[in-house]
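Novice: After the sequence you'll find the predicted model.
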Amino acid sequence: MTADDRQPGLRTASLGEIAGRAVPGAETVTAVIQQTVRRESVAAYEQWLKKVVPIASRFPGHRGVNVIHPAAGGLQYTVTIRFDSLAHAQDWFGSETRRELVREVAPLLDADEKVETRTGLEFWFHPPAGQPPAKRYKQFLLTLSVIYPLTILVPAVLHRLLAPVPVVSGYWLEHLVASAVLVGLMVYVVMPRYTRLMARWLYK
């Protein structure tokens, strides 16, 4: 956590005030960048990627970078950069650092890059290139199949773990912890992998 994210007032906040706060990280913003590389420039582009990732990670609110390499014979790379808020994402995309990196990579690309910003479910159900968007009922069923077991298992497991600790075993605080764990699992662990696993059915 960076210094500007700290909120000293939380130290003296009441249990009710904490329970009423929004769960941190629930509105993660993901920028999806698609870049088509010149065939003769692939090696240089890969070196450029190695430079971008650590630089992006130094910006406030950064939550990770993923690079999806093209299929064999392809030249389109997809880079996803996650931030904890739209404001932090805009800081990165509006920065001189980002503009300088774009100027560096421009000669290596076969076309202008495409950038889209998505939040929450929009990113989980982003179709592969050339595929139509997932039908709404499939998005609903896939999300339900994850949320239903998690809402049963996570509170039950946490209740057993937190019961011996009176400070955190109260009704409101226990539910806050369960909500934070559930959202974290959905955003960072389960949905990114589950949607890839079910992609053939999802985008059929």
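Specialist: Nice, thanks for sending it over.

Novice: going forward, measure contacts and count neighbours with C-alpha atoms only.
Specialist: OK.

Novice: Mind jotting down where the strands sit in the protein?
Specialist: With strands called from DSSP state E, the chain shows them at 29-36, 62-68, 76-83, 114-119.

Novice: Output the ones you listed in a markdown table; the columns should cover distance to residue 161 and mean neighbour count.
Specialist: A markdown table is the format used below for the strands of the chain (distance: least, Cα to Cα, whole Å; neighbours: other Cα atoms under 10 Å):
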| stretch | distance to residue 161 | mean neighbour count |
| --- | --- | --- |
| strand 29-36 | 31 | 20 |
| strand 62-68 | 28 | 16 |
| strand 76-83 | 31 | 20 |
| strand 114-119 | 32 | 15 |
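
Novice: Okay, residue 116 and residue 183: tell me how far apart.
Specialist: Distance, residue 116 to residue 183, using Cα to Cα, to the nearest Å: 23 Å.

Novice: Quick one: the helices in this protein, in order.
Specialist: Along the chain, the segments classed as helices by DSSP state H run 15-19, 42-56, 86-93, 96-105, 121-124, 136-162, 171-184, 191-197, 199-202.

Novice: In addition, the following structure is provided for comparison:
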Amino acid sequence: MNSTIIVRYKLLAERQKFDEWRERMDANSQLADGFLDKTDLPLNPKQPYHSVVLRFDNKANAQKWLCSATRKKLLQELERIAIERREILHEHDNFWFDISSKKTIKKWKQVVVSIIAVYPLTQVIPILVQLILTHLGISSTFVAGVLIGTIISICMVYFAMPLILKLFKGWLEID
């Protein structure tokens, strides 16, 4: 199970000083056990924030890097360059099914619950989108596909899965 560390910094000093520090931090993080890759998120010129995503092969190695003496020493240097450091450790397998249980939820149960959530959406949303697009005189299958995928994804994340997980929480934690 891969783990991701998302770090955000608010820059205080010149960008050049931060970039020099970041090069040292990047070089050291790449030497950490289980390091997979790093992605710098684009800087918004209107805001002084820099964000980076580090991926590790598992949570233990990500935690090991977060608590390492090398990293702590580098972060002490950072205090003169940036503030408001925020770090989030995310495990990829826990997107929908992290129900604060120490037990692992069986994959087949995750599939059943996902089908219960997604099936009604895949039946209703395409019909509604086609009705609306026909009414607007739009006949593009590409536009329909993008709208259907977007609406189903939004409904899954914000409505269907939270509701389904509440309803099936007890069943998912059995075993």
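Specialist: Looks like it arrived, so ask away. None of these values were measured; they are calculated from a predicted model.

Novice: before we move on, back to that, tell me which of the strands of structure 1 sits nearest to residue 160 of structure 1.
Specialist: strand 62-68 (30.2 Å; Cα to Cα).

Novice: ok, how many other residues are close to the equivalent of residue 96 of structure 1 over in structure 2?
Specialist: Matched by TM-score structural alignment, residue 96 of structure 1 corresponds to residue 69 in structure 2. Neighbour count for residue 69 of structure 2, taken as other Cα atoms under 10 Å: 11.

Novice: Could you measure from residue 69 of structure 2 over to residue 35 of structure 2?
Specialist: Going from residue 69 of structure 2 to residue 35 of structure 2 by Cα to Cα gives 16 Å.

Novice: Excluding chain neighbours, give the residue nearest to the equivalent of residue 48 of structure 1 over in structure 2 in space.
Specialist: Alignment note (TM-score structural alignment): residue 48 of structure 1 maps to residue 21 of structure 2. What sits nearest to residue 21 of structure 2 in space, not counting adjacent residues and going by Cα to Cα, 6 or more residues apart in numbering, is residue 78, at 7.3 Å.

Novice: Next, find the distance separating that neighbour from residue 154 of structure 2.
Specialist: Counting by Cα to Cα, the gap from residue 78 of structure 2 to residue 154 of structure 2 is 38 Å.

Novice: quick one, what contacts the aligned partner of residue 31 of structure 1 in structure 2?
Specialist: Counting by TM-score structural alignment, residue 31 of structure 1 lines up with residue 5 in structure 2. Applying Cα atoms under 8 Å, 6 or more residues apart in numbering to residue 5 of structure 2 gives the contacts 53, 54, 55, 62, 87, 88, 89, 90.

Novice: same thing with residue 52 of structure 1?
Specialist: residue 101.

Novice: Same check on residue 67 of structure 1?
Specialist: Residue 67 of structure 1 neighbours (Cα under 8 Å, 6+ apart): 77, 78, 79, 80.
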